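Visitor: predicted model follows, preceded by the sequence.
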Amino acid sequence: MNIVVVGDTLLDEDIDGIAERFQPDAPVPVVDVHQRVSRAGGAGLVARMLREDGVDVTLVTALSQDAPADRLRAHLEGITVVAGLLPAPTPVKTRLRAHGQPVARIDEGCGDPVLPHVTQEMLDAISRADGIIVSDYGRALTEHPELRVALHHRGARVPLVWDPHPKGADPVPSSRLVTPNLSEAAKAARTAADPSTAADAAKYLRERWGCVAVAVTLGSQGAMLLDVDHDAVHIPTRSVETADACGAGDRFASAALLALIEGADLPTAVRAAGNAAADFLESGGVAALGTSAGARGGGPRDAFAVAERVRAAGGTVVATGGCFDLLHAGHVRTLSAARALGDCLIVCLNSDDSVRRLKGADRPLIREDDRTELLSALSCVDAVLVFEEDGPEAVLDRLRPDIWVKGGDYRAQSLPETALVESWGGQVVTLPYHLGRSTTALAEAIARVS
């Protein structure tokens, strides 16, 4: 199954920290930054979601020739990207958060859109799709006449889901399902942004666009679905409490497409999409998909967000650290024991460069992305935080766990980080290694049989 994602790709950045004081000369909070995270946004985020679903994905988009575009390409590793030239700066959206709550958003390169270049390779990719999702972020790609013709022709043969934007082009008439949120639908239909008007807005938009169906998403209240053959029907979903719903609409649209490709009817697809969006938010939202720079959060959830939630609930934050090159049973036993000491376990992981400096040019044996994925797959690990320094002191000072666990034959007071951890009232605990199990021994065994 080859799914093609068509749309505008942005660079999303999150700056997370804490705010405990105000600026002396103005009533604005001062945010002490703990972490910077970046990821592909817009159509790039949709492609990343589908790739993590295990689907073969081709992203048809337009990319600039600037430094943010280079970062975008790195975030799109593993995805087939067919891109025309965007003759304008890469749009960058930076969100500033304190204690997990939004404070401000800074937009760069988001002025008047410029029509991107569309190549024959892009049109050919659309013509081979088994399913298409259009993720329109109002940056003019979907206005291109040739691209629209290609989408309309292929949409008549395979499921096409269109996630619209108030400043974007109208969906092509062959769209099987269009998924505006309530605000977008109300603005387009010139009605009040109220759930009671969702059915009227859906009817207006379906007639205007000529598409098969419109599902106006209502957040925790589900969606209002209207298709060409039936009256509007409300499809509920479960409510999820979250301070950051970013990406939920993308998850809804992509899950709806998957369901339609598998043969589901429209109500079933919309119901599945609502459940998928709720699951997405419950699992940590976009933080679970992010790749950061500096102190990088990976794994099932963002490490600082996990720690903040546990502290807010009165729980105990446990952290441990190391290279974890060639994960083995001894590691797993130590990690499980560490997790039992509190309410979450965050693993501080040496980056590839850090491991090379500590262990030599031939290490690590497994790159940090894979080490992060392996650790994150363990039920005892709640989050993984990659750090660049040789030692964990800097990342510990940002994370400030209640308990810092060290594996090996150490005395707590002999560790260089002990004084730092104790400075905020934390505790250092040492757990012994399990005899006969080590990365070095495992590597030597592999070398003997290779």
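Guide: Thanks, I have it.

Visitor: contacts and neighbour counts: CA atoms only from here.
Guide: Noted.

Visitor: sort out which residues of the helix or strand R154 falls within are buried, please.
Guide: Under the criterion of DSSP states H and E, R154 resides in helix 145-155. For helix 145-155, burial by neighbour count (16 or more other Cα atoms under 10 Å) applies to 147-148, 150-152, 154-155.

Visitor: which helices and strands does the longest helix that the chain contains pack with?
Guide: Counting residues, the longest helix found in the chain (DSSP state H) is helix 266-282. On a contact count with 3 or more Cα pairs under 8 Å, 6 or more residues apart in numbering; DSSP states H and E, helix 266-282 meets strand 223-227, strand 233-235, helix 248-261.

Visitor: for V114, which of those is the nearest?
Guide: In terms of Cα to Cα, the element of the helices and strands packed on helix 266-282 nearest to V114 is helix 248-261, at 23.4 Å.

Visitor: just to revisit the earlier point, a markdown table for the helices and strands packed on helix 266-282, including mean neighbour count?
Guide: A markdown table is the format used below for those (neighbours: other Cα atoms under 10 Å):
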| stretch | mean neighbour count |
| --- | --- |
| strand 223-227 | 26 |
| strand 233-235 | 17 |
| helix 248-261 | 24 |
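
Visitor: so which of these comes closest to V28?
Guide: Within those, the stretch nearest V28 is helix 248-261; the backing value is 29.6 Å (Cα to Cα).

Visitor: just how off-centre is the closest one within its chain?
Guide: Offset of helix 248-261 from its chain centre (Cα atoms, centre = their mean, to the nearest Å): 15 Å.

Visitor: ok, now stretch 287-300?
Guide: So, by Cα atoms, centre = their mean, the centroid of stretch 287-300 is 9 Å from its chain's centroid.

Visitor: same question for stretch 277-289.
Guide: The answer for stretch 277-289 is 8 Å, by Cα atoms, centre = their mean.

Visitor: structure B:
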Amino acid sequence: MRPLVVVGDALLDTDVEGGATRLCPEAPVPVVDVEGEWVRPGGAGLAAILLATHATPGVRIVTALGDDGTGRRLAALLADDVEVLRLPLRGETVRKTRIRASGQPVARLDSGEGRAADAPLPDRVVRAIHDAGAVLVSDYGRGVAAHPGMRRLLAEAASRVPVVWDPHPRGAAPVPGSTLVTPNEREALAIAAAVEGCSGAADAAMALRRHWRCRTAAVTVGARGAVLATEDGTTLTVPVPDNATLTGQRLDTCGAGDRFATAAVTALVEGAGAADAVATAVESASRFVAAGGASALSRRADDHGATDGGQERFSPGSSVGCFDLAESVRRRGGRLVATGGCFDLLHAGHVSLLRHARSLGDALVVCLNSDESVRRLKGPGRPVVTAADRARLLSELSSVDGVVVFEESSPSTVLERLRPDVWVKGGDYTGSELPEAEVVRRHGGEVVLVPTVEGYSTTRLLQEAGR
């Protein structure tokens, strides 16, 4: 598969979290007692990280970064997961800081007014666009998508590979021929009203498809899903599916549009039509928000770019830490579910278990036995599939929000840190057979046994295959 390329404006997102129990004596504003600070790539940087998490390895990002502290930190965060192709930035790298008290936003502080410099594009950037299997343009109005040379490259790319364009009110118009443009409802109505004086998401989608001369346009409408304007001149409403209902409290929608766009471009690359790609994107964005939104990808600011030592987390091609995800779910009052096992030769029984487990809460983390752990439990001929590939397959399932690999025979050590609200195992176990049950209950969680699907087990599959 050819590399997927994100083109756009990256910035640094910071969340300052704390509690607020009193007002400032000088003014009627809350005093936030800071408990921690988390950082993550934002803008096109967030889109690139999400694409690397849910697509095959080899994602590249073309973005402008300044040679300042914020730019260097952002470059280091990105480089853990994607190949960074830097363009020069005129001014300081943008940083957005959210102040949050008890999970609720209190204020946002923006700094840096940098814009992409109008300089010749480096040869490696030109080659990256030419070699791309698809391009996602994540425009945050800072000049990368408006660069004349970049626009020529993107217009040429749109004639041969999927180009998904996530626009910005202050950004450049999508290049003609873009496969799918994905404005949110507020953006779409504002632009469409100026163009044709229409109102309503469906009318806006149609107007923008004509105005931008793109193949399709999908206007995202929050918890209602999306409205798609198709190539044949009709509109289609794509609702949030029942199995992706948002059940958590104080949901953080930051990054939902980026997740929508990355899911859409991934589906298009895999051969889906526009309607199916948008349906996939709606469900993926809904699950993303339910699992904590962009804050689930954050790292503590005092980790200097590391997350939990790097050994215990595992999400292929991603910097998303399962322990960070667990903390994020707890911060917003959500319900964390975990399950565990070898998951060697993923089969229908596994999928049923995972889907059932995910329905019990707002995020699901899979605790996965390492290769050595599987050998101790199953014998020298196992596993058939390596831990890296097993984790990658699990991460591709819509029911799974994170995968953490453990070396021991029991996941008890991992569960001490995850502290899930629900621990799920197949109905062929009993509570007394689970050494980790005591850990789960000690932290206030419950153990749930779900029915298994008759006739499915990895051991049986291998026996029938003659192994």
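Guide: Happy to help now that I have it. Everything numeric here is computed off the predicted structure, so don't read it as measured data.

Visitor: quick one on the thing from earlier: could you tell me where the longest helix of the first structure falls in the second structure?
Guide: The aligned range for helix 266-282 of the first structure in the second structure is 274-290, by TM-score structural alignment.

Visitor: what's in contact with that stretch?
Guide: Applying Cα atoms under 8 Å, 6 or more residues apart in numbering, the external contacts of stretch 274-290 of the second structure come out as 180, 216, 218, 223, 225-226, 228, 230, 236, 238-241, 244-248, 251-254, 256-257, 259-265, 267-268, 294, 362-363, 398.

Visitor: for the stretch 351-467 of the second structure, which segments count as helices?
Guide: Remark: helices assigned in the stretch 351-467 of the second structure by DSSP state H, counting those that start in this stretch are 371-378, 387-395, 412-418, 437-442, 458-464.

Visitor: brain fart, the stretch 101-250 of the second structure
Guide: Secondary structure of the stretch 101-250 of the second structure (DSSP H, counting those that start in this stretch): helices at 123-131, 148-158, 185-196, 201-212.

Visitor: wouldn't A205 of the second structure be in contact with V227 here?
Guide: Yes: using Cα atoms under 8 Å, A205 of the second structure makes contact with V227 at a distance of 7.1 Å.

Visitor: any common contacting residues for the two?
Guide: Common neighbours of A205 of the second structure and V227 (Cα under 8 Å, 6+ apart) are 218-219, 235.

Visitor: for L11 of the first structure, which of the helices and strands packed on helix 266-282 of the first structure is the nearest?
Guide: That would be helix 248-261 among those, by Cα to Cα, at 15.1 Å.

Visitor: with the second structure superposed, average distance for the closest one?
Guide: Once fitted to the second structure, helix 248-261 of the first structure is off its aligned match by 0.5 Å on average (mean Cα distance after the TM-score superposition for the first structure).

Visitor: picking that back up, can you list the helices of the stretch 101-250 of the second structure in CSV and add distance to S111 of the second structure?
Guide: Listed next are the helices of the stretch 101-250 of the second structure as CSV, based on distance: least, Cα to Cα, whole Å:
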stretch, distance to S111 of the second structure
helix 123-131, 27
helix 148-158, 26
helix 185-196, 23
helix 201-212, 31
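
Visitor: tell me which of the ones you listed sits most buried.
Guide: For these, the largest average neighbour count (mean count of other Cα atoms under 10 Å) is found in helix 201-212, namely a mean of 23.

Visitor: report the aligned residue range of the first structure for that one.
Guide: Under TM-score structural alignment, the match for helix 201-212 of the second structure in the first structure covers residues 198-209.

Visitor: give me the contact list for that stretch.
Guide: 170-173, 182, 185-186, 188-189, 191, 212-216, 224-228, 232.

Visitor: same thing but 7 Å
Guide: 170-171, 173, 182, 185-186, 189, 191, 213-216, 224, 226, 232 (Cα atoms under 7 Å, 6 or more residues apart in numbering).

Visitor: mean per-residue distance, it to the second structure?
Guide: Overlaying the second structure shows stretch 198-209 of the first structure at a mean distance of 1.0 Å from the equivalent residues (mean Cα distance after the TM-score superposition for the first structure).

Visitor: contacts only, for the residue nearest the centre of the second structure.
Guide: The residue lying closest to the centre of the second structure (Cα atoms, centre = their mean) is L50, at 3.9 Å. The contact partners of L50 of the second structure, taken as Cα under 7 Å, 6+ apart, are 259, 262.

Visitor: helix or strand for it, which one?
Guide: Applying DSSP H and E, one finds L50 of the second structure within helix 44-54.

Visitor: how far out from the middle of the chain is that helix?
Guide: Relative to its chain's centre, helix 44-54 of the second structure lies at 6 Å (Cα atoms, centre = their mean).
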